[in-house]
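1. No sequence on hand, only this structure:
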């Protein structure tokens, strides 16, 4: 454990995961990620210093919710108990985002475009970058703001 860069606790027992997380933090493991089986236990993991505590139920519900929004949206990561999301969305034909610059999207300060992939290559996500149909965009930020921003990329 002394040489570990990270530790992931995935047992089906919150008490075991909690003890593993506390021990890892006491041994100065830089990054501790854990599964939380009962949502009401999430605060305990924060209290022992777990860097990421993922609720099994919340994660599953989030995946189903995101899966129903269509193939143009793919949830990559949920952080901080659903406070922050990283999602990949495809610029749809006739969507509000198609043909606009990143700046013209006027995204909230709590949501940012991390990357744009076009025809397999990365495009810088600068204010003047024009979004084109089928661009794959990675959005990151506060869950509510990311969810709101994804609407811009769907066909109208």
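-> Cool, the structure landed. Because the structure is a prediction, the values reported are computed rather than measured.

2. switch to C-alpha atoms for all contacts and neighbour counts from now on
-> Fine.

3. ok, residue 42 to residue 55 distance?
-> 7 Å (C-alpha to C-alpha, to the nearest Å).

4. Need the overlap of contacts for these two.
-> residue 36 (C-alpha atoms under 8 Å, 6 or more residues apart in numbering).

5. Tell me which stretches of the chain form strands.
-> Per DSSP state E, the chain carries strands over the ranges 6-9, 31-36, 52-55, 73-79, 84-90, 111-118, 121-123, 136-142.

6. Please convert these to JSON lines, extending it with distance to residue 20 and mean neighbour count.
-> Shown next, in JSON lines, are those (distance: least, C-alpha to C-alpha, whole Å; neighbours: other C-alpha atoms under 10 Å):
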{"stretch": "strand 6-9", "distance to residue 20": "7", "mean neighbour count": "18"}
{"stretch": "strand 31-36", "distance to residue 20": "9", "mean neighbour count": "22"}
{"stretch": "strand 52-55", "distance to residue 20": "13", "mean neighbour count": "22"}
{"stretch": "strand 73-79", "distance to residue 20": "20", "mean neighbour count": "18"}
{"stretch": "strand 84-90", "distance to residue 20": "25", "mean neighbour count": "22"}
{"stretch": "strand 111-118", "distance to residue 20": "33", "mean neighbour count": "18"}
{"stretch": "strand 121-123", "distance to residue 20": "39", "mean neighbour count": "13"}
{"stretch": "strand 136-142", "distance to residue 20": "29", "mean neighbour count": "23"}
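
7. Below is structure B, check it against A:
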């Protein structure tokens, strides 16, 4: 019996299998966590790019669409929201992200900066205020693992961009 016990304690034939059985759950959690983190950063990038596109589009609209102090035409608001959410000006279209279901998550506001200290000869010639448009979005984040039954707390992807109206 003594020799059997000494051989049992010195045997290491299944040590690798036992170590792998202990480490595998941690590796799986690490792998899926890195997938989720990558998806989060990709989604955040998509929202930031969409908001930048929306601000760029709105800033190139005519000066007539913006009246100071804070009045943006509804046409600009609607088309900017559609462009930001779907990438196209017309209503409808496929959202850039799966959870981005409504255009009301995008807000389009403006502010006016008074021109002081001189006469501008460029596009702001004769204007007393320079309109700046601000596009912001709050989009609910959709996890990769929601379909597997893992529901998490609600995370929102928040981004904003501001551009001076150029009246092109």
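-> On my side now, so go ahead. All values derive from a computational prediction rather than experimental measurement.

8. Let me see the TM-score of these two.
-> Once superposed, the chains reach a TM-score of 0.30 (TM-score structural alignment, normalised by the length of the first structure), with 70 aligned residues with a C-alpha RMSD of 4.1 Å.

9. Turn the strands of the first structure into CSV, columns for distance to residue 61 of the first structure.
-> Shown next, in CSV, are the strands of the first structure (distance: least, C-alpha to C-alpha, whole Å):
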stretch, distance to residue 61 of the first structure
strand 6-9, 21
strand 31-36, 14
strand 52-55, 10
strand 73-79, 12
strand 84-90, 14
strand 111-118, 22
strand 121-123, 31
strand 136-142, 18
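
10. And these: which comes nearest residue 67 of the first structure?
-> strand 73-79 (7.1 Å; C-alpha to C-alpha).

11. Show me what the closest one is in contact with.
-> Under C-alpha under 8 Å, 6+ apart, the answer for strand 73-79 of the first structure is 52, 54, 59, 63, 66-67, 84-90, 150.

12. And the residues you listed, which is closest to residue 138 of the first structure?
-> Looking across the contacts of strand 73-79 of the first structure and measuring by C-alpha to C-alpha, the closest to residue 138 of the first structure is residue 88, at 4.4 Å.

13. Could you pull up the residues touching that closest one?
-> 73-76, 136-139 are the contacts of residue 88 of the first structure under C-alpha under 8 Å, 6+ apart.

14. quick revisit: now for the strands of the first structure, which one comes closest to residue 25 of the first structure?
-> Per C-alpha to C-alpha, nearest to residue 25 of the first structure of the strands of the first structure: strand 31-36, 7.3 Å.

15. ok, which stretches of the first structure are helices?
-> 14-26, 42-47, 56-67, 143-150 (DSSP state H).

16. Could you dump the ones you listed into CSV and include mean neighbour count and distance to residue 123 of the first structure?
-> Below are the helices of the first structure laid out as CSV (neighbours: other C-alpha atoms under 10 Å; distance: least, C-alpha to C-alpha, whole Å):
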stretch, mean neighbour count, distance to residue 123 of the first structure
helix 14-26, 19, 38
helix 42-47, 17, 37
helix 56-67, 15, 25
helix 143-150, 19, 19
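
17. now the ones you listed as CSV including distance to residue 34 of the first structure?
-> Compiled in CSV, those are given as follows (distance: least, C-alpha to C-alpha, whole Å):
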stretch, distance to residue 34 of the first structure
helix 14-26, 7
helix 42-47, 8
helix 56-67, 10
helix 143-150, 20
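
18. circling back: farthest-separated two in the contacts of strand 73-79 of the first structure?
-> Top of the distance list for the contacts of strand 73-79 of the first structure (C-alpha to C-alpha): 52 and 90, 27.4 Å.

19. Now residue 109 of the second structure. Nearest residue, chain neighbours left out?
-> residue 134 (5.2 Å; C-alpha to C-alpha, 6 or more residues apart in numbering).

20. Would it be right to say that the one you found lies in a helix?
-> No: the assignment for residue 134 of the second structure (DSSP: H, G, I helix; E, B strand; the rest coil) gives strand, which keeps it out of a helix.

21. my read: it touches residue 56, true?
-> No: using C-alpha atoms under 8 Å, residue 134 of the second structure makes no contact with residue 56, being 9.7 Å away.
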